[in-house]
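A.B. asks: Next one to model:
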Amino acid sequence: MNFDFDLFVIGGGSGGARAARVASGEHGAKVGLAEEYRMGGTCVIRGCVPKKLMVFASELGNRADDARAYGWEIERGGFDWQHFHGKLREELDRLEGIYRRNLERAGVEIFDCRATLHDAHTVKLSDGRRVTAKHILIATGGRPFVPETVEGWENANTSNDVFLLDELPKSVLIVGGGYIACEFACILNGLGVEVTQFYRGAQILRGFDEEARGHISELIKESGVDLHVGTDVKELDKRDDGVWVKATDGREAVYDRVLYATGRRPNIEGLGLEELGVEIGRRGQIVVDEWSQTSVPSIFAVGDVTDRINLTPVAIREGHAFADTMFGGKKIKPDHELVPGAVFTQPEYGYVGMTEEEARDQGPIEVYCATFMPMKNAFIGKTARVLFKLIVCAETRKVLGCHIVSEEAGELIQLAAVAIKMGATKEDFDRTVAVHPTVSEELVTMRTPVRTA
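C.D. replies: So this is what the prediction gives:
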């Protein structure tokens, strides 16, 4: 059978774009790609990139306060959202253009429309056309989830909406306790918004290391976020003066905005997957094997839509491995072991490997941990403390996990991850000479475990 394309990709985000570009530009496949919104996907348009730029902006007010404490004659003014937001739009436009140009240079044919599946080799485009492909790759990412069981849920915003706001609200309620909720709580607080945060669980950042979770929770509250755990929204109502909220603990208040950050779901609605027999998991994810192949042999999936590890660099690795395997004859599986990550709270949380809880379930461990006030803060009387933690296998001496809560923790954990990925032992860390004076020297100066398990 003759196909229009060797590969057709649905989704122009990080994973789909990488797969398309490598398959076409490096391996000579004929590739088509459909994107219904903007090229670049969640990360570039409504995720990592704009969020990190907002992190940068939100940190500068406190740095002005620090500068004054260090002796600089600086007055802190208000934040100009219009100025920032205009530059943000320009930057996202620039990055989207780069994505598009890179695909075009690689020879990928782009379709700016929605695509769904007709059969195992045919894609329906929203402009009425149909195209065929030997292989189809689903890379449609995820979307914010808002529980529709809450009365008045339609009056809430999601993280996608934050980047589109015409003006910054004076007050906001953030619902959720995951990394997106905590990041936006810190960002908006840093920009001068009065932030309240509800989380129905007992502690924020479920799934992360418990000691780090507790440390970050205290720092968030100290920074001015009004955090309430064990609390959820019972009812929402749009009023003239904002959004009225009734909480499960009985409290009532009105906020300019209510932002739900209660998780994301794989973006598969209306694609036609189930009708073709593609297996869907209980969380709505596309089930794939180690080669990113679905239960229908010609259909593959990468990125957040598979709900493996929902990080942009992982989606890129998955897309690249798929293209190399399918069209480059290299047989490469994406590596999901010891993937580092960062939560861009203030301060940041960088992590790689196991949590203490995961590690102790697998065998005897030693835990090395230090919390202290860094020199930079101590000098001006700031009370924020950093946390450095290593989890070590008591038998092999390998470092199983590293957790850092500190300014620039995302930068620090990248370097620690290289050593841990290589199989470094605690003694390898101990033999490494410290860089002094830095906060990161604590990684190689912790000599005595604080506990064993």
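A.B. asks: can we go C-alpha only for contacts and neighbour counts from here?
C.D. replies: Fine.
A.B. asks: can you count the residues close to residue 182?
C.D. replies: For residue 182, the neighbour count with other Cα atoms under 10 Å is 26.
A.B. asks: hang on, I meant residue 249
C.D. replies: Using other Cα under 10 Å, residue 249 has 11 other residues around it.
A.B. asks: what's the residue closest to the geometric middle of this structure?
C.D. replies: Closest to where the C-alpha atoms of the chain average out (Cα atoms, centre = their mean) is residue 311, at 5.6 Å.
A.B. asks: And this one, please, so the two structures can be compared:
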Amino acid sequence: MPRCRAARAERYRRRMRDPMKVLVVGGGPAGMSAALHACELGAQVTLLEADQVGGTSLNRGPAPVRTLARAARLARDWGSWTRFGLEGAPPVPNLAALQGNAARVARYAHERKHLAEHLRASGIDLVEGTGVVRFADDHAIQADDGHVWTADRVIIAVGGRAAALPVPGGELASTYDDLLTLKALPEHAVIIGGADTGCQIASILGDFGIRVTVFEATPALLASADPDVSAGMRSAFEARGLTIHTGTLVERLEKHASRITVTYRGPNGSDRVIGDAVFAAIGWPANIETLGLERAGVAAGRGGLVVDEYLRTNVEHIFAAGDVTGHYKLVQTARSEGRIAGRNAVLGPVQRADYEIIPTGSFTDPEYGQVGLTEPAAALNGEVVSAVARYDDLVRPVVDGRPDGFCKLLVDRSHRSVVGAHVLGEYSAEIVQVAAAMMAAGMTIEQIAGLSYAFPTVTEAIGMAAQNICRQLDLGGFPQVWSELDVSQEKTARLP
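C.D. replies: Now for the predicted structure:
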């Protein structure tokens, strides 16, 4: 047996005789992933959860709220019935029933998938309902009732929360979570903050026929998105009657009877608007204030805990994963970081966290998805070739009655590799996931252009954009397709 393999086998046998103790704090996607992976590697794992495993993503956030988004999308689709020859009265939202269905989805992982039972059956000592816990020292975590857990390694995965609005009257603002506890749908909702969360709240309420005003401090509605996607989203919102203010700061909130006055300052000076409900979506800080980090000597930075490429904090045996690291506050990133933290906690620093290819999707209306670099960011790294395939040049979106949207690919000219993909329109997340798989496989743009794509699908947009880029680079002899022969003024004026 080779020496390195024998050494690994001996370490495994030693762990089985005297398993390493790993303590995971936080039972969301990152914590569950870390606990399961550490357990598979032979560690004795204890998982502490303040409330119920599943975290925000299953219990309060993406899963149940996106169920509301689905209902809102169905309400929106009523507007296209007549186009398909359908007749009938518009659906009327029943808020209690909408929230009940969202709660059903939140319970699904617990009642149908037996999430807690699965963790325990895997050999994990799961402790739910601990309440607030904090470090007693660098190897021990203590609950308010005095219970103490000790371990050789600690993984912090306590997640984050919606940021409070730091202006006078900020406590009057609701958050993303409060969509599930509304007593009535407002007539006019004010959303403070654009980006993913703010735009999703705006989309849900807008599709339910509510008047919506959005305030975003940065010049772009979606500051982290590709400029074409951000501009397209704003145009789509405004076409639906939503009011968008960018480059605008909210200065204070004031309660007047049952309504809230929002005073703001924008490019044209100060003004105010009155809403029935105000939602703040301005950030997602890490839940680290009550952890007693100073007792363990763990350092925190502005975005969360300071970690290295192996997800170790400055204390060598304490790791962190998920929103608490401040890297990418996404479920998919949390799961990946959890696996890596669990592995490195047991085996030592053997795997680095990789953030190069992270596909993301939003349940906004219209949807948007992205992976890799935006066009401005890609241009800083070298010469980039881009192309756009428009939805109304594809059969499937036209068949579905949703022809507004596009797929944009960015390719490094010298390596002919895709460095970014950005989609606005129906099925964006699925299209971006396909692009992400192509990027991870290292496919060249001519290989992507040469693939056969199922017809009629929206994913054909990837092939169409890829062929466009190949023509620009004089690769493969891909001819123009019928949809690109229309150069009318109406066509060339479309976004992006």
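A.B. asks: And the TM-score between them?
C.D. replies: Once superposed, chain against chain, the TM-score is 0.92 (TM-score structural alignment, normalised by the length of the first structure); 446 aligned residues with a Cα RMSD of 2.4 Å.
A.B. asks: Give me the mean distance between stretch 88-95 of the first structure and the second structure.
C.D. replies: Superposed on the second structure, stretch 88-95 of the first structure shows a mean distance of 2.2 Å to its aligned residues (mean Cα distance after the TM-score superposition for the first structure).
A.B. asks: who are the neighbours in contact with the counterpart of residue 348 of the first structure in the second structure?
C.D. replies: Taking TM-score structural alignment, the alignment pairs residue 348 of the first structure with residue 367 from the second structure. Residue 367 of the second structure sits next to 361, 424, 425, 426, 427, 428, 429 when contact means Cα atoms under 8 Å, 6 or more residues apart in numbering.
A.B. asks: Alignment lookup: the fifth one to the first structure.
C.D. replies: Read that as residue 427 of the second structure. Per TM-score structural alignment, residue 427 of the second structure is aligned with residue 408.
A.B. asks: ok, now how distant is its match from residue 429 of the first structure?
C.D. replies: Residue 408 of the first structure is 20 Å from residue 429 of the first structure, where distance means Cα to Cα, to the nearest Å.
A.B. asks: contacting residues for residue 422 of the second structure?
C.D. replies: Going by Cα under 8 Å, 6+ apart, residue 422 of the second structure touches 226, 229, 368, 369, 370, 371, 374, 407, 408, 409, 432.
A.B. asks: Secondary structure element holding it?
C.D. replies: In this structure, residue 422 of the second structure is located in strand 418-424 according to DSSP states H and E.
A.B. asks: between the contacts of residue 422 of the second structure, which is closest to residue 39 of the second structure?
C.D. replies: Residue 39 of the second structure lies nearest to residue 371 out of the contacts of residue 422 of the second structure, by Cα to Cα, at 31.5 Å.
A.B. asks: That closest one: neighbour count?
C.D. replies: 25.
A.B. asks: need the contact list for residue 364 of the second structure.
C.D. replies: Applying Cα under 8 Å, 6+ apart to residue 364 of the second structure gives the contacts 69, 196, 199, 200, 203, 204.
A.B. asks: Show me what the fourth one aligns to in the first structure.
C.D. replies: Residue 200 of the second structure maps onto residue 183 in the first structure when the alignment is built from TM-score structural alignment.
A.B. asks: Does the residue lying closest to residue 397 of the second structure once chain neighbours are set aside belong to a helix, a strand or coil?
C.D. replies: Nearest residue to residue 397 of the second structure, sequence neighbours excluded (Cα to Cα, 6 or more residues apart in numbering): residue 403, at 4.8 Å. Under the three-state scheme (DSSP: H, G, I helix; E, B strand; the rest coil), residue 403 of the second structure adopts coil.
A.B. asks: ok, residue 403 of the second structure - how many residues close by?
C.D. replies: If we define neighbours as other Cα under 10 Å, then residue 403 of the second structure has 18 of them.
A.B. asks: can I assume it is in contact with residue 389?
C.D. replies: No: with contact defined as Cα atoms under 8 Å, residue 403 of the second structure does not count as touching residue 389 (11.7 Å).
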